[in-house]
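Engineer: model this:
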Amino acid sequence: MPEPAPLPDPCVRNAHWRTIQFLLQNVFSFWLRYRARGLDHLPPHGGALFVINHQSFLDPLLVGLPLRRPVSYLAREDLFRVPVIGWILRNTYVMPINRDAASTSSLREAIRRLQHGFYVGIFPEGTRTETGQISPLKPGFLLLLRRTEVPIIPVGIAGAFQAYPKGRWLPWPGTVRVVFGEPLSRDDLQKFSRDQEAELLAYVRRRMLDCQAAAERWRTER
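Structural biologist: Alright, predicted model coming up:
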């Protein structure tokens, strides 16, 4: 097996990331009245794993937009073959994953990036919501929770589903809020044995629901 390529500095955004971030900060602030809070919960150095609810195709952009460090995401392998989109993914730290197979190599790469100091973002529902609510979580990501000691940050997005649900070609104007929650307690996580997978998934989902509810209250407040 060939050695993996050396990783870049996890605290430095490359030119592609900075350009996309600059353009979208202006567009989303106007079109989606975008705001984020809870950034004080993120470590300034070292890795962190973001567990994010999945409302729309915009979600990776919405989470990365306010950060001064890049986020490395997992994305469907077939997206890398799409013109333009594939080029963007390859140049913005995204890792391919085959959702139809046990992609242990992708999870190993995610662990490597976390240990190297990257922020890594995952969507444990596995696909975008069709109702706006957080669906039951898939268990594949639990390996990342158990194999790394980085902070686990729940992230809640509200308003992206209303602006850009499945089946819509372009996002409508709206109000989008993102809330970064407090890290999951390592003591709480260690209480769950390997036989308590369902209970651990429910615990992580509750923390994600708390963040989404906070984002929704913020989005609708007058």
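Engineer: C-alpha only now, for contacts and for neighbours.
Structural biologist: Will do.
Engineer: tell me which residue is most central in the protein.
Structural biologist: Nearest to the mean C-alpha position of the chain, counting by Cα atoms, centre = their mean, stands residue 121 at 3.2 Å.
Engineer: can you tell me how far that residue is from residue 142?
Structural biologist: From residue 121 across to residue 142, the span is 13 Å (Cα to Cα, to the nearest Å).
Engineer: in the chain, which spans are helices?
Structural biologist: Assigned helices in the chain, in chain order: 15-31, 59-64, 85-90, 104-116, 142-147, 160-163, 186-190, 197-220 (criterion: DSSP state H).
Engineer: Proceed likewise with the subsequent sequence, for comparison:
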Amino acid sequence: MNLYPLGKFLISTIFYPLYRIEVTGKENFPKEGGVLLCTNHIDNLDPPVVGITCPREVHFMAKEELFQMPVLKSVLPKVQAFPVKRGMSDREAFRTTLKLLRGGKVVGMFPEGTRSKTGELGKGLAGAGFFALKGDAVVMPCAIIGQYKPFKKLRVIYGKPIDMTVYRETKASAEEVTEVIMSEIGNLLKQNK
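Structural biologist: Predicted coordinates for the structure are as follows:
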């Protein structure tokens, strides 16, 4: 049972007025095909905010521990989230991600791997570059700007898709591609301060 549309509706009715969410660049988002959606990570509420502002359904990797919590373990799979073991190579999460991307779905990830304590953009992990190269998908950079404070503006900016063709052809490394992705997210943050 897919609860994503219901969840999106319910969260939207609360979050849009509460955080005065303003979305820019939705028109940049590909209407079809696999998309790796890469976003900076400033708060635990980032996944639902990206989920309600993105024009397409997003499948999020979520840390495995969340799937062991009583209510979340039954809800998360119904809103298209899937578990990933942090800090180690998780073959099952890798397979799931590639299958989704190659199947024309949107996979959301936070390349930093964890929330930024300072709000500044951290270093991206090579996993983002790996999926960008192997997933047969375009990469969408996204920036969340602001603070999760009631009635203060929170902005979500979708950049232009990054075509991975040249990086695949030149056999760029996962690390190099991650740097490109983080640079694009960084540019969105700088241009929209």
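Engineer: now the TM-score, please.
Structural biologist: Overlay of the two chains. TM-score (TM-score structural alignment, normalised by the length of the second structure): 0.90; 193 aligned residues with a Cα RMSD of 2.0 Å.
Engineer: residue 27 of the first structure: how many residues sit nearby?
Structural biologist: 13 (other Cα atoms under 10 Å).
Engineer: now do the same for it: its match in the second structure.
Structural biologist: Residue pairing (TM-score structural alignment): residue 27 of the first structure is matched to residue 14 of the second structure.
Engineer: I figured residue 156 of the first structure hits residue 182, correct?
Structural biologist: No. Contact criterion Cα atoms under 8 Å: residue 156 of the first structure and residue 182 do not qualify, at 11.4 Å.
Engineer: neighbour count for the two, which is higher?
Structural biologist: A count of neighbours by other Cα under 10 Å puts residue 156 above the other of residue 156 of the first structure and residue 182, at 29 against 18.
Engineer: quick one: map that one onto the second structure.
Structural biologist: So, by TM-score structural alignment, residue 156 of the first structure is matched to residue 143.
Engineer: show me what contacts its match?
Structural biologist: Contacts for residue 143 of the second structure (Cα atoms under 8 Å, 6 or more residues apart in numbering) come out as 39, 40, 155, 156, 157, 158, 185, 186, 188, 189.
Engineer: over to residue 2 of the second structure?
Structural biologist: 78, 79, 80.
Engineer: so among these, which ones count as buried?
Structural biologist: 79, 80 (16 or more other Cα atoms under 10 Å).
Engineer: out of the contacts of residue 2 of the second structure, which is nearest to residue 102 of the second structure?
Structural biologist: residue 80 (16.0 Å; Cα to Cα).
Engineer: so what corresponds to that closest one in the first structure?
Structural biologist: Residue 80 of the second structure maps onto residue 93 in the first structure, by TM-score structural alignment.
Engineer: so that match touches residue 72, yeah?
Structural biologist: Yes. Using Cα under 8 Å, residue 93 of the first structure makes contact with residue 72 at a distance of 5.0 Å.
Engineer: identify the contacts common to the two.
Structural biologist: Joint contacts of residue 93 of the first structure and residue 72 (Cα under 8 Å, 6+ apart) do not exist.
Engineer: distance check, residue 19 of the first structure against residue 205 of the first structure.
Structural biologist: 33 Å.
Engineer: hmm, residue 114 of the first structure is touching residue 120, no?
Structural biologist: Yes. Counting by Cα under 8 Å, residue 114 of the first structure touches residue 120, with 6.5 Å between them.
Engineer: overlap in contacts of the two?
Structural biologist: 47, 48, 49.
Engineer: need the contact list for the second one.
Structural biologist: So the one you mean is residue 48 of the first structure. 42, 114, 117, 118, 119, 120, 150, 151, 152, 153.
Engineer: mind checking which of these are in strands?
Structural biologist: Residues from the contacts of residue 48 of the first structure lying in strands, with DSSP state E as the criterion: 119, 120, 152, 153.
Engineer: which one in the second structure is aligned with residue 186 of the first structure?
Structural biologist: In the second structure, residue 186 of the first structure lands on residue 164 (TM-score structural alignment).
Engineer: burial count for that match?
Structural biologist: Residues near residue 164 of the second structure, counting by other Cα under 10 Å: 19.
Engineer: please tell me how far it sits from residue 116 of the second structure.
Structural biologist: Taken as Cα to Cα, the span from residue 164 of the second structure to residue 116 of the second structure is 26 Å.
Engineer: go ahead and confirm the match of residue 186 of the first structure touches residue 135.
Structural biologist: No. Look at residue 164 of the second structure against residue 135 with Cα under 8 Å: they stay out of range, at 9.7 Å.
Engineer: give me the distance between the residue at the greatest distance from the centre of the second structure and residue 176 of the second structure.
Structural biologist: Within the second structure, residue 170 marks the point farthest from the mean C-alpha position, 25.6 Å out by Cα atoms, centre = their mean. Here the criterion is Cα to Cα. By it, residue 170 of the second structure lies 11 Å from residue 176 of the second structure.
Engineer: go ahead and confirm residue 84 of the second structure touches residue 67.
Structural biologist: No. Using Cα under 8 Å, residue 84 of the second structure makes no contact with residue 67, being 9.6 Å away.
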